[in-house]
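Asks: no FASTA, just this:
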C-alpha cells in the first residue's frame, strides 16, 4: 500500500495545453481553437495539433464535454493581488454571481502580474474548456495584453476600464475620487493632499486624476502628492511627512489601508483628526467604520460589478460580443474623519 501511494504521488501529471502547443509548434490559442472546433484553423495545422494531443495523451475531459454539448457551464476568472480588498471582493462577487446562474467558476490568482503569468493562467482555464473568462487585473497593461491573446472565447475585463468599451464592466474610479475630494472642498478645505496607489495600477491613476479634476473644477491647486503602495505602512510613511506640513488640512488616501496608516502617523505626531486634518479613504472596507475616528470613504458596489461581469460574459457566449455597460457609480460614506477646517487664528 505504501508503495502504491508512493507511485501515485510520483505519477506524472496530465499534459497541459501549453505542452500540446509546444509539441505541435503552434500557440495555445490555436490548440484552444482546435478543441473548440473553430473554422479559422487550417486543416494541416488542425491535424498537427490532433496528432500532438494523441501523442502526449492530453486528457480532454472538460474539452470533450464542451465539444459534445457546446456548453461546459464553467466561467474562468483571472485575478491578481487577492490579498488586497478590491481584487478579493471582485473575485468573490463573480463567483457568487456565477453560482447564482448555475455556473461553476474556476479562479486563478496571480501573486504578481506578468505576461507569462497571464498566459499560463489563461492556458489552465482553457484546459478546463471555460465558456468565457473574466480578467480582474488592475495593471495598466493587463487589458491590452489580454486582448492580444486573441482567445476563441469571450473575455470580460473588469478593472482599469472606461465607459463604453465592449466586454468591460467596472466601477467609476475617477468619479469616486472626485466625490471624496469634493466632499472635503465643500467643507472648506482648499488644497487637499493625496496619498496615491502604485503608478502601474490603472485604478490608482484614475483616482489620482479624479483628485486633480475636483480641484480644477473649482479653480484650485491640489495639495502635495505622496506615493504609496496600497499598504498601511506606506500610508504611515506618508502620514509622517504630512504631519510636518502645517498647511495641509485634508488628505485623500487612495485606499482605506493607506488611510489607516495615515491616521496612526497623525495620532503619533499630535495632529488631531478631524480637528486639525480631515481624512477620506477609498473602498469602504468592513473595518472602516471602526477606525479611530471612523473613516469617511468612497464605497464600491462589488456585488453589482460581479453580476454585470457575469451578465456580459454570458451575453457574449450567446453571440452578443459587442455588449458593453456603463461604469457603476460609487457612493460616499461620511463618518467622523472629516470636518470643516479650523479658522485661522490671529497671530
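Replies: Arrived safely. Since this is a predicted model, take the numbers as computed values, not measurements.
Asks: Every contact and neighbour count from this point should use C-alpha atoms.
Replies: Noted.
Asks: Relative to residue 295, how far out is the residue nearest to residue 85 when sequence neighbours are not counted?
Replies: Sequence neighbours aside, residue 285 is the residue nearest to residue 85 in space, at 7.1 Å (criterion: Cα to Cα, 6 or more residues apart in numbering). From residue 285 over to residue 295 the distance is 10 Å, taken as Cα to Cα, to the nearest Å.
Asks: Neighbour count: the two, which is higher?
Replies: Taking other Cα atoms under 10 Å, residue 285 and residue 295 do not tie; residue 295 has more neighbours (28 against 20).
Asks: List the residues that contact the more buried one.
Replies: 279, 280, 281, 288, 289, 334, 335, 336, 337, 338 (Cα atoms under 8 Å, 6 or more residues apart in numbering).
Asks: Count the residues that sit near the fifth one.
Replies: Pointing back at residue 289 there. Neighbours of residue 289 (other Cα under 10 Å): 17.
Asks: can I assume it sits in a strand?
Replies: No - membership of residue 289 in a strand is not supported by DSSP: H, G, I helix; E, B strand; the rest coil, which gives helix.
Asks: adding another structure so you can compare the two:
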C-alpha cells in the first residue's frame, strides 16, 4: 500500500522561503502578512497540496471554519439555488458548510442545538425558517437571515420582493388587463407576503380591484391545482396571472393549456425567480429575476464579518423584470 505524506507547514515554509509563523498567519487569514508574501505562501500551498488541519486551527483560534445553513426544506427550487450559492461562497472563503433542514415539525430550536453541538462559527437561515429564527435569535449563534424584516438581533440579506412583484403586476396592467390575479406562496413566508404586497400596491395604484388570491406551496403541482380551481370557478376576468414563483407558474401554464386557454393571447402569465429553465417553458416565461448567487455571496460575506467581530449592515438587492413570450 502506498503511503502518502501529509504536507506540513514547515514544508510550505521551506518552499516559500518564509518562517513557519508566516505560513500559520496566512493559513489563519491574519492581516499581518503583506500581499506579496501572502501570494508566495498561497502559491506554495497550492503547489504542495497543503490543506490546513481544521481541528488544529479550531484549537488555536476557537473557530471551526464551519458555517451552518438552516432551511425549512431544500425541495423548493429557490432554496436549492440558495444552498448552491451559499456553499460556493463559503468554499471560496475556506469554510465548510453544515446543513440542517427543519422538516414538518419546524423545530428550529433543535436545529440550533445541533449546530451548537457541531461548533459552527455562525449560521445562515433561509426564507420560511426566518419567523422561527426570530424566536430563538438569542441562542448564541451569529446569524444572517435571508429574507426577513429588519431585526436588531441578526443581519438581514434579502431581495426587494415587493418592488419586483409591483413591476410584474404593473407590466400586466400596462398591457391592457383590467386586473391581475395572483397565485401566492404559502402563509408564513416573508417572500410570499412581500410579493403579495407588491401585487396589491400595483393594483391599488392603478385603481384596479384585487381578485381573491389563490395560494400554493411553491410547487408546480400546487400551481396547476390552484389554476384549475380558478378556471373551474369561472374567473371571467382571468386574463392576467402573476405567480409568486416560476414553479407555480409552470403548473399554471399546464392548467391553462389543458383548459384550451392560450398564453399569452387569452391569459398572460408572469412568474418570479427566473430559474434556469424559465426561458425553456412553453411559452418562455416572463418573470422577475432575483440574483441567488449575489444573495449567497452577500450572506456569507456578512456572516464572516460577524465572526471576525464587525457589524455589517443589512442589504436589500434589486430584482429585474425579464420580458419573454408569456406576457
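Replies: Sure, I can see it. This one's a predicted model, so the numbers in the text were calculated from it and none came from an experiment.
Asks: if we can go back for a sec, out of the contacts of residue 295 of structure 1, flag the one nearest to residue 92 of structure 1.
Replies: Proximity of the contacts of residue 295 of structure 1 to residue 92 of structure 1 (Cα to Cα) peaks at residue 288, which lies at 19.7 Å.
Asks: which position in structure 2 aligns with the closest one?
Replies: Under the alignment by TM-score structural alignment, residue 288 of structure 1 pairs with residue 278 in structure 2.
Asks: Not counting its neighbours along the chain, what's nearest that match?
Replies: The nearest residue in space to residue 278 of structure 2 (Cα to Cα, 6+ apart) is residue 285, at 5.4 Å.
Asks: do you know how far that neighbour is from residue 213 of structure 2?
Replies: On the measure of Cα to Cα, residue 285 of structure 2 and residue 213 of structure 2 end up 21 Å apart.
Asks: go on, residue 308 of structure 2?
Replies: Distance, residue 308 of structure 2 to residue 213 of structure 2, using Cα to Cα: 45 Å.
Asks: So between those two, which is more surrounded?
Replies: For residue 308 of structure 2 versus residue 213, neighbours defined as other Cα under 10 Å are more numerous around residue 213 (15 against 10).
Asks: What lines up with the more buried one in structure 1?
Replies: By TM-score structural alignment, residue 213 of structure 2 lines up with residue 225.
Asks: can you tell me which residues contact that match?
Replies: By Cα under 8 Å, 6+ apart, the contact list for residue 225 of structure 1 reads 193, 194, 195, 196.
Asks: make it 10 Å
Replies: Residues counted as contacts of residue 225 of structure 1 (Cα atoms under 10 Å, 6 or more residues apart in numbering) are 192, 193, 194, 195, 196, 208, 211, 238, 242, 251, 252, 253.
Asks: Same question for residue 242 of structure 2.
Replies: Neighbours of residue 242 of structure 2 in contact, by Cα under 10 Å, 6+ apart: 165, 168-169, 172, 180-184, 195-196, 199, 248-249, 252, 268-272, 286-287, 327.
Asks: hang on, it in a helix?
Replies: No - Residue 242 of structure 2 is assigned strand when assessed by three-state DSSP, not a helix.
Asks: Give the equivalent position in structure 1 for it.
Replies: Residue 242 of structure 2 maps onto residue 252 in structure 1, by TM-score structural alignment.
Asks: quick one: which helix or strand includes the spatially most central residue of structure 2?
Replies: By Cα atoms, centre = their mean, the mean C-alpha position of structure 2 lies nearest to residue 82, the distance being 3.5 Å. Residue 82 of structure 2 is part of helix 77-92 when elements are defined by DSSP states H and E.
Asks: After that helix, which helix or strand is next?
Replies: Downstream of helix 77-92 of structure 2 (by DSSP H and E), the next one is strand 96-101.
Asks: you'd agree residue 322 of structure 2 is up against residue 275?
Replies: No - contact criterion Cα atoms under 10 Å: residue 322 of structure 2 and residue 275 do not qualify, at 11.4 Å.
Asks: Find the residues that touch each one of these two.
Replies: In contact with both residue 322 of structure 2 and residue 275: 285, 287, 288, 289, using Cα under 10 Å, 6+ apart.
Asks: related to what we said a few turns ago, if you skip the residues just before and after it, what's nearest to the match of residue 213 of structure 2?
Replies: residue 194 (4.7 Å).
Asks: element containing the equivalent of that neighbour over in structure 2?
Replies: In structure 2, residue 194 of structure 1 lines up with residue 182, judged by TM-score structural alignment. Taking DSSP H and E as the criterion, residue 182 of structure 2 maps to strand 181-184.
Asks: show me what contacts the match of residue 288 of structure 1?
Replies: Residue 278 of structure 2 sits in contact with 246, 247, 249, 250, 271, 272, 284, 285, 286, 287, 324, where contact means Cα under 10 Å, 6+ apart.
Asks: Neighbours of residue 91 of structure 2, how many?
Replies: So residue 91 of structure 2, with other Cα under 10 Å, has 13 neighbours.
Asks: can you tell me which residue in structure 1 aligns to it?
Replies: Match for residue 91 of structure 2 (TM-score structural alignment): residue 99.
Asks: Residue 88 of structure 1 - how many residues pack around it?
Replies: Neighbour number of residue 88 of structure 1 under other Cα under 10 Å is 17.
Asks: counterpart of it in structure 2?
Replies: Taking TM-score structural alignment, the alignment pairs residue 88 of structure 1 with residue 80 from structure 2.
Asks: excluding its backbone neighbours, what's nearest that match?
Replies: Excluding its sequence neighbours, the residue lying closest to residue 80 of structure 2 (Cα to Cα, 6+ apart) is residue 74, at 5.3 Å.
Asks: Was I right to think the one you found contacts residue 82?
Replies: Yes - if you go by Cα under 10 Å, residue 74 of structure 2 and residue 82 touch, sitting 9.2 Å apart.
Asks: which residues are common contacts for the two?
Replies: residue 126.
Asks: And the helices in the stretch 1-150 of structure 1?
Replies: 2-10, 17-24, 28-35, 43-56, 61-69, 85-100, 115-127, 142-148 (DSSP state H, counting those that start in this stretch).
Asks: among those helices, which is the most enclosed?
Replies: Most buried of those by mean neighbour count (mean count of other Cα atoms under 10 Å) is helix 28-35; its value is a mean of 23.
Asks: and that helix with helix 43-56, angle?
Replies: 90 degrees (axes from the mean of the first three to the mean of the last three Cα atoms, to 10 degrees).
Asks: Find me the equivalent region of helix 28-35 of structure 1 in structure 2.
Replies: Against structure 2, helix 28-35 of structure 1 falls on no residues (TM-score structural alignment).
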